[in-house]
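sharing a model that was predicted from the sequence below.
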Amino acid sequence: MEVVKGEEEPKKFVVEEWSGSSSTKLIRTATITTSPSSITIRRSGSRFNQIWRRILQAFVPEGYPSSVTPDYAPFQVWDSLQGLSTYIRMMLSTQALLGAIGVGEKSATVIGATFQWFLRDLTGMLGGILFTFYQGSNLDSNAKMWRLVADFMNDLGMLMDLVSPLFPSAFVFIVCLGSLSRSFTGVASGATRAALTQHFALQNNAADISAKEGSQETVATMVGMALGMLLAHVTMGYPLAIWLCFLSLTMFHMYANYKAVRCLSLTTLNCERSSILLLHFMKTGQVLSPEQVSVMENVLPLWTTSWSSKNTKFLHTRVCIGVRVSSLNHQEMVRLRESSGSHYEKAKYLLLEQKGTVNIVMHKDSVAADVLQAFLHALVMANLFDEYKSAHSESYSWMDKHYQNLVVKLQASGWKTERLLSPSIIWRADWVSPSDKID
């Protein structure tokens, strides 16, 4: 705002109007000049640009791009493309499913179709509850992998719907399998989406990001349904064309999902990212950035690769956190007691090597920082087993010298060190150090 003053009293009052959700993206839209006898408004910028900016505000978070992480835009582009292909294929699979339950046939009964649809939905609901029970607490620890798995299960579910008319005798069974597969998708996709939204939010704007994603998904849904109906109409009566379109779109869907998760540079520490960071730090003394680690980490399930789990890239697979003490035999308990030394007087965990695997026993009073320290210590021990026979003492020495420096460098590189994203730790223990006195 600018005030033009005369020698004795104000003659003109000039106000500039600016528009924009972020102070770094403000655009002047008008200049208003008032005097005792008149008012003048001078517009700035084209009206088209103003309308376009208003429309864009319905689809991108407020303050974009400074309010979100740099990987937000490429991820959303690929995510919208995979969603578009999903809705197109959904029209093809739904058309086949409705035809299989008798829609359009005089011989079909309403009660029969209703029962089949109810049984399909019921199976999906039960499947979602079971999947949440077994894996719900583990989805945060590997959001990239579970997002790919979720979309693969969705593809499998739609494939079941498309296949179901080919096997009338097993129709209900196949349809229920498809619904079960999609129920896994709903749980995994929703949970990983929540984790990614928190990652994108730089200004505590997770709710705004989620809302704008809903707008993006709505547009993708409408366009996908329109194209899907057109494709279903064109390919009606041509099974080969239907299958060719479906399989082509499915391949593109999986490719788009893979590209989407590859765009992500998560700053949270999970088991694999911690392993990559630690190995590099032990070799060079430097910490990789989230962008560098995102290129190196594996986004596919380990069973999809032919590599051995003992590969250094998968060092985290040689660590088991939250071991149940009662599952250890007498010899292992003796070794656990013997290995506990002065280091454990301060630590809230115990380490036990067993057949190349490092087991972690967490103390019942341990907190998130203790879990992270225990896991990194176990990784150090697992890495040193191939070089030193006395890996226990060597790992203790390494932790005493380098652990605090590692944490400081991780924080300086943008990593969040408040906690380790790991599978739930169900079993904990309490113990008395050999140096403690018991009254």
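Arrived safely. Source: prediction; values computed, not measured.

only C-alpha atoms for contact and neighbour calcs from this point on.
OK.

now stretch 243-258: buried residues?
For stretch 243-258, a neighbour-count test (16 or more other CA atoms under 10 Å) marks 243, 245-246, 249-250, 252-254, 256-258 as buried.

pasting the second one now:
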Amino acid sequence: MAAALNWVIKDGLGQLGGVLFASYLGTSQAFDSNPKKWRFVSSLSMDASTLMEVCSPLLPGYFLLIASVANVGKNIAYLSASASRAALHNSLALSGNLADVTAKAGSQTILASMLGTGVGCLVSPIIGTEWVNVAAGFTVCSVGHLGACWWSLKGVALKTVNKERGGIIVSNFLSSGSVPGPDVVARLEPFTPFGPKPAPWLRVGCDLPTMTKSLAALKDMMEETGGEDWIIKVGDGGEVRIAYMKGVKGEDIVRSMLHGFIVKDLVDKGKGEDEHLIRER
């Protein structure tokens, strides 16, 4: 009964953690705006959870805690992968053939699983049951898994523009005068949870309280943007914030990001100058 109860607690906590994770991110539409990032996070979460399970024999007294946390990570990985996979498949459905793309991706997954099972059966007798050998084998597989995931995501050109892709488009336009295509943006887009991000000083989609709490200041900002569907503000530390009116179009969002880049350039060049002069520029 105690063993059965431990397994029920472990599985229950894992499923609850996955549900809480999905409900938290579902409100921000993060899976739709950056599916590559969350697909890679899914792979990281799966490998980290598996590593915890591999290490659990070293701490038998904490098995329930380690197994529960690992199960939470696995559920997060499953949910992140399934949610982001839908957006990635949609970008590959060039002629509305989403069902066909999903079926082919599913068949590839089954084939990879079969090949992995076969390789595992062949390699397991060689590795044995020694923890050091198991950890070494896991490390090799994990590096291969993450490398293949990263390489495959680099080749997916998404149809939508988020802050990262918009930043790449605008910065390339300002530096070269040309707009990069989706394939170029896909190669330049950062989607790992670590590393430098394009335009970390730019915040898009801000709510009004973060822009101003004064109606007079709000009116001034609306006049400064010349009747556009957005307002822009330079915050402390040179942070540029952009808020949008209801019903703003995608092309207006890209134009607002261009506006933000130009404002940031003027602010950096005009540090120490009068704020009114920078606004006039």
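Okay, I see it. Keep in mind that this is a model prediction, so the values were computed, not measured.

tm score of chain vs chain?
The TM-score (TM-score structural alignment, normalised by the length of structure 2) is 0.86; 273 aligned residues with a CA RMSD of 2.4 Å.

still on that earlier bit, closest to S397 of structure 1 out of the buried residues of stretch 243-258 of structure 1?
Closest approach between the buried residues of stretch 243-258 of structure 1 and S397 of structure 1, by CA to CA: Y258, at 40.8 Å.

show the contacting residues for the equivalent of the closest one over in structure 2.
Structural alignment (TM-score structural alignment) places Y258 of structure 1 against W150 in structure 2. Residues in contact with W150 of structure 2 (CA atoms under 8 Å, 6 or more residues apart in numbering) are F40.

apply 10 Å and report the result again.
When contacts are counted by CA atoms under 10 Å, 6 or more residues apart in numbering, W150 of structure 2 touches 36-37, 39-40, 43, 144, 191-192.

strands of the stretch 1-150 of structure 2, start to end?
Shown for the stretch 1-150 of structure 2, no strands are assigned by DSSP state E, counting those that start in this stretch.

my read is that A217 of structure 2 contacts I232, right?
No. The pair A217 of structure 2 and I232 does not pass the contact test of CA atoms under 10 Å, sitting 11.4 Å apart.

before we move on, the earlier item: what's the closest of the buried residues of stretch 243-258 of structure 1 to E213 of structure 1?
Taking CA to CA as the measure, E213 of structure 1 lies nearest N257 of the buried residues of stretch 243-258 of structure 1, at 16.1 Å.

quick check: the closest one vs G341 of structure 1, distance?
48 Å (CA to CA, to the nearest Å).

what do A217 and I232 of structure 2 both touch?
M211.

these two: which is more packed in?
The residue with more neighbours, out of A217 of structure 2 and I232 and counting by other CA atoms under 10 Å, is I232; that gives 24 against 12.

for the residue positioned nearest the centre of structure 1, which non-adjacent residue is closest in space?
The C-alpha lying nearest the average C-alpha coordinate of structure 1 belongs to A143 (CA atoms, centre = their mean; 3.2 Å). Among residues not flanking A143 of structure 1 along the chain, T192 sits closest, at 5.2 Å (CA to CA, 6 or more residues apart in numbering).

map the one you found onto structure 2.
Taking TM-score structural alignment as the criterion, the aligned counterpart of T192 of structure 1 in structure 2 is S84.

and that match, how many neighbours does it have?
Around S84 of structure 2 sit 22 other residues, with neighbours defined as other CA under 10 Å.

report the contact partners of it.
For S84 of structure 2, the residues meeting the contact criterion (CA under 10 Å, 6+ apart) are 30-40, 42.

which two among those are spaced furthest apart?
Spatially, the most separated pair among the contacts of S84 of structure 2 is S33 and S42, at 15.6 Å (CA to CA).

of the two, which one has the most company?
Neighbour comparison, S33 of structure 2 and S42: the larger count goes to S42, with 23 against 18 (by other CA under 10 Å).

the more buried one contacts F31, doesn't it?
No. With the criterion set as CA under 10 Å, S42 of structure 2 and F31 do not qualify as a contacting pair; they are 11.3 Å apart.

for the stretch 301-439 of structure 1, just list every one of the helices.
Using DSSP state H, counting those that start in this stretch, the helices of the stretch 301-439 of structure 1 run over 330-339, 368-384, 391-412.

so which of these gets nearest T40 of structure 1?
helix 391-412 (52.6 Å).

return the distance of that closest one from the chain's centre.
29 Å (CA atoms, centre = their mean, to the nearest Å).

packing partners of that helix?
In terms of contacts (3 or more CA pairs under 10 Å, 6 or more residues apart in numbering; DSSP states H and E), helix 391-412 of structure 1 is packed against helix 271-284, strand 349-354, helix 368-384, strand 416-421.

give the burial count for D386 of structure 1, as a bare number.
10.

circling back: overlap in contacts, S42 and F31 of structure 2.
Between them, S42 of structure 2 and F31 share these contacting residues under CA under 10 Å, 6+ apart: 80-82, 84.

mind checking which of the residues you listed are in helices?
Of the shared contacts of S42 and F31 of structure 2, the ones assigned to helices by DSSP state H are 80-82, 84.

now, of the residues you listed, which are buried?
Restricting these to buried positions leaves 80-81, 84, with burial counted as 16+ other CA under 10 Å.

which non-adjacent residue is nearest K74 of structure 2?
M46 (5.3 Å).

for the counterpart of the one you found in structure 1, give me its contacts.
Taking TM-score structural alignment for the superposition, M46 of structure 2 sits opposite N154 in structure 1. The contact partners of N154 of structure 1, taken as CA under 10 Å, 6+ apart, are 86, 148, 160, 178-186, 189.

same question for G181 of structure 2.
157, 169.

trace it over to structure 1, please.
Residue correspondence, TM-score structural alignment: G181 of structure 2 in this structure matches S289 in structure 1.

how far away is that match from M381 of structure 1?
Between S289 of structure 1 and M381 of structure 1 the distance, using CA to CA, works out to 24 Å.

sorry, back to before: nearest to G14 of structure 2 among the contacts of S84 of structure 2?
Taking CA to CA as the measure, G14 of structure 2 lies nearest S42 of these, at 14.8 Å.
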